[in-house]
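> A predicted structure for the sequence below; I have some questions about it.
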Amino acid sequence: MRANYKMQRLYVTSDLAKSAGVAATPDAVNYLANVLRLQDGDEILVFNGRDGEWRAALRFESKKKLALEPLERTRDQPETPDLVYCFAPLKQGRLDYLVQKAVELGAGILQPVITQHTQVARIGTDRIEANAIEAAEQCGVLAIPQTREPLRLEKLLEGWDVSRRLIFCDEGHDTHNPLPALQSIPRGPLGVLVGPEGGFSEQERQALRKLPFVTAIPLGPRILRADTAAVAALALIQATIGDW
């Protein structure tokens, strides 16, 4: 069945099965009861990233206690997208946007990467996970991307699976057209690497270009903010060699 985007969607951590009540968290109770003003017997869609999407009825046991009763599976659980999205962390507002759009555009793994020009010293993976869940709730996504701990760029490349093509956005590329490079990549496992606000250093660019599993692409003639570049890169890759 197609997702019913008119119904409120809620991510839960509990297993989902027919008539097996799921206790709502205090935050969820407050949101459903006080913000959305839903009442006993109203229905929403729930998912946990494992058991598909379910239509569930609200069963209020008190003002602060709510059970969600799964009634019917509306969509089966799809496979998690096989796209590793590597990004240099940004300041909070831009990072939130970047993560949300990455989820919408099919990232299966979110991998923060520390580069020479990365300006954010501390990275909250909890916040990244929360933004990924929020994006999934809003956009009908069922497979929640895995959030990994930050790695320095050198460590990322040392441990990279060479059977997975890594596409990196190279602002110093000698052409503006990304399509020839993308169209030359055979379909298969992919990773995407987007740099920080200051871009990759020349040393990093040269190191990346020497690796046989790396493909460099430009993003056109315009100077883009890092979060804009992230969205542009994912859209180009999905449109050209993506999972459709």
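Cool, the structure landed. Just so it is clear, the model here is predicted, and its values are computed rather than measured.
> rest of the way, CA atoms for contacts and neighbours
Noted.
> where do the strands sit along the chain?
Taking DSSP state E as the criterion, the chain contains strands spanning 9-11, 22-23, 43-47, 53-60, 66-75, 83-87, 109-114, 146-147, 151-152, 165-169, 190-194, 214-217.
> tell me what the fourth one is packed against?
Read it as strand 53-60. On a contact count with 3 or more C-alpha pairs under 8 Å, 6 or more residues apart in numbering; DSSP states H and E, strand 53-60 meets strand 43-47, strand 66-75.
> determine how far that strand lies from the middle of the whole chain.
Offset of strand 53-60 from its chain centre (C-alpha atoms, centre = their mean, to the nearest Å): 26 Å.
> next up, a second structure to put side by side with the first:
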Amino acid sequence: MSTPRLFLDEFLAEGAEIPGTPAQAHHLGTVLRRAAGDAVAVFNPRDGEFAAQIVALRKDRCVFALGARLRAPRDEPDLRLMVAALKRDALDWVVEKATELGAGVIQPVFTRRTVVDRVNGERLAAIARGAAEQCERLSVPEIRPALPLHAALDAWDGAPLLVAAERRGAMPVGRAAAGLSLPCGWLVGPEGGFDGAELDDATRRPFVTAVALGPRILRAETAAVAGLAVLQALAGDWTAN
């Protein structure tokens, strides 16, 4: 039986007793059928990961006693995803996979062809937290409030941002990514692609480069994951020993 990992945004130290959240208590007791005395691991990017034991578990309350530190904190890659607000299942899937791929920031955006008009940030944050617990990373991506595309671009800090532009005759994404280093970002449009005028507006910005993902037209969620994988492989922490 695998040891559950739990993200706790509290100060973690050997010997401390730390309360969990009601959602964690429910998950441990009702879903995983754990009980007081069972082992867990708790983590955050500030303090690292610690072995722990459940010392109290009720329907909506749990407490953990922390043991030895298993992993020290480490720098996480500053890899960012800006993605058009997709339908619920597709966006949920993108957030889960982007977390597994090491994205540190996920910024949903509204475009002219976006088919949804709201994003449930709390649900996406919970999905990201669960994915981080499963994939053994120490951090949880920041899920930023959804913004219109132009507003998100206006607020961008100038780090290189590659945008999937499948019909622009753009350079291959591998060639563009090979010259990058983190921080950098990946921008993907909605199911119907970007409107021509909004793509023109994006690519006029000096930090934006249009790139192509090969000869096939990809679904938006596929493009999001494929681009992040390329950036991790060529500019991110997949290059580390």
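Arrived safely. Keep in mind it's a predicted model, so treat the numbers as computed, not measured.
> ok, back up a step: I'd like the strands of structure 1 laid out as JSON lines, including mean neighbour count.
Below are the strands of structure 1 laid out as JSON lines (neighbours: other C-alpha atoms under 10 Å):
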{"stretch": "strand 9-11", "mean neighbour count": "21"}
{"stretch": "strand 22-23", "mean neighbour count": "18"}
{"stretch": "strand 43-47", "mean neighbour count": "25"}
{"stretch": "strand 53-60", "mean neighbour count": "22"}
{"stretch": "strand 66-75", "mean neighbour count": "20"}
{"stretch": "strand 83-87", "mean neighbour count": "25"}
{"stretch": "strand 109-114", "mean neighbour count": "24"}
{"stretch": "strand 146-147", "mean neighbour count": "16"}
{"stretch": "strand 151-152", "mean neighbour count": "14"}
{"stretch": "strand 165-169", "mean neighbour count": "23"}
{"stretch": "strand 190-194", "mean neighbour count": "22"}
{"stretch": "strand 214-217", "mean neighbour count": "20"}
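> quick one: closest of the helices and strands packed on strand 53-60 of structure 1 to residue 95 of structure 1.
strand 43-47 (24.6 Å; C-alpha to C-alpha).
> what does the closest one correspond to over in structure 2?
Alignment note (TM-score structural alignment): strand 43-47 of structure 1 is matched to residues 39-43 of structure 2.
> I would like the residues contacting the matching stretch, please.
Outside stretch 39-43 of structure 2, the residues within contact range by C-alpha atoms under 8 Å, 6 or more residues apart in numbering are 3-8, 12, 49-54, 138.
> kindly report the same for stretch 231-244 of structure 1.
Under the criterion C-alpha under 8 Å, 6+ apart, residues 81, 98, 101-102, 105, 169, 179, 182-183, 185-187, 192, 219 lie in contact with stretch 231-244 of structure 1.
> okay, the contacts of stretch 39-43 of structure 2 in CSV with distance to residue 169 of structure 2 next?
Shown next, in CSV, are the contacts of stretch 39-43 of structure 2 (distance: C-alpha to C-alpha, whole Å):
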residue, distance to residue 169 of structure 2
3, 48
4, 47
5, 45
6, 45
7, 43
8, 46
12, 51
49, 46
50, 49
51, 51
52, 53
53, 56
54, 56
138, 39
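> give me the most central residue, structure 1.
residue 103 (2.6 Å; C-alpha atoms, centre = their mean).
> what lines up with it in structure 2?
In structure 2, the residue paired with residue 103 of structure 1 is residue 99, using TM-score structural alignment.
> thought its match was touching residue 140?
Yes: Residue 99 of structure 2 lies in contact with residue 140 (C-alpha atoms under 8 Å); the separation is 7.3 Å.
> and for these two, which residues touch both?
In contact with both residue 99 of structure 2 and residue 140: 128, 132, using C-alpha under 8 Å, 6+ apart.
> ok, which stretches of structure 1 are helices?
With DSSP state H as the criterion, structure 1 has helices at 26-29, 92-104, 125-139, 153-158, 179-183, 202-210, 226-241.
> present those as CSV; the columns should include distance to residue 63 of structure 1.
CSV is the format used below for the helices of structure 1 (distance: least, C-alpha to C-alpha, whole Å):
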stretch, distance to residue 63 of structure 1
helix 26-29, 8
helix 92-104, 32
helix 125-139, 24
helix 153-158, 48
helix 179-183, 55
helix 202-210, 56
helix 226-241, 41
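> of these, which is nearest residue 74 of structure 1?
helix 125-139 (14.8 Å).
> how far away from the center of its chain is that closest one?
That offset, for helix 125-139 of structure 1, works out to 8 Å (C-alpha atoms, centre = their mean).
> what of stretch 31-38 of structure 2?
With C-alpha atoms, centre = their mean as the basis, the mean position of stretch 31-38 of structure 2 lies at 28 Å from the chain mean.
> what does stretch 160-174 of structure 1 give?
19 Å.
> could you identify the most distant pair in the contacts of stretch 39-43 of structure 2?
Spanning the widest gap among the contacts of stretch 39-43 of structure 2 are 54 and 138, at 20.1 Å by C-alpha to C-alpha.
> what's the closest non-adjacent residue to the residue in structure 2 sticking out farthest from the centre?
Of all residues in structure 2, residue 37 sits farthest from the chain's C-alpha centroid, using C-alpha atoms, centre = their mean; the distance is 32.0 Å. Distance criterion C-alpha to C-alpha, 6 or more residues apart in numbering; nearest residue to residue 37 of structure 2, sequence neighbours excluded, is residue 54 at 5.3 Å.
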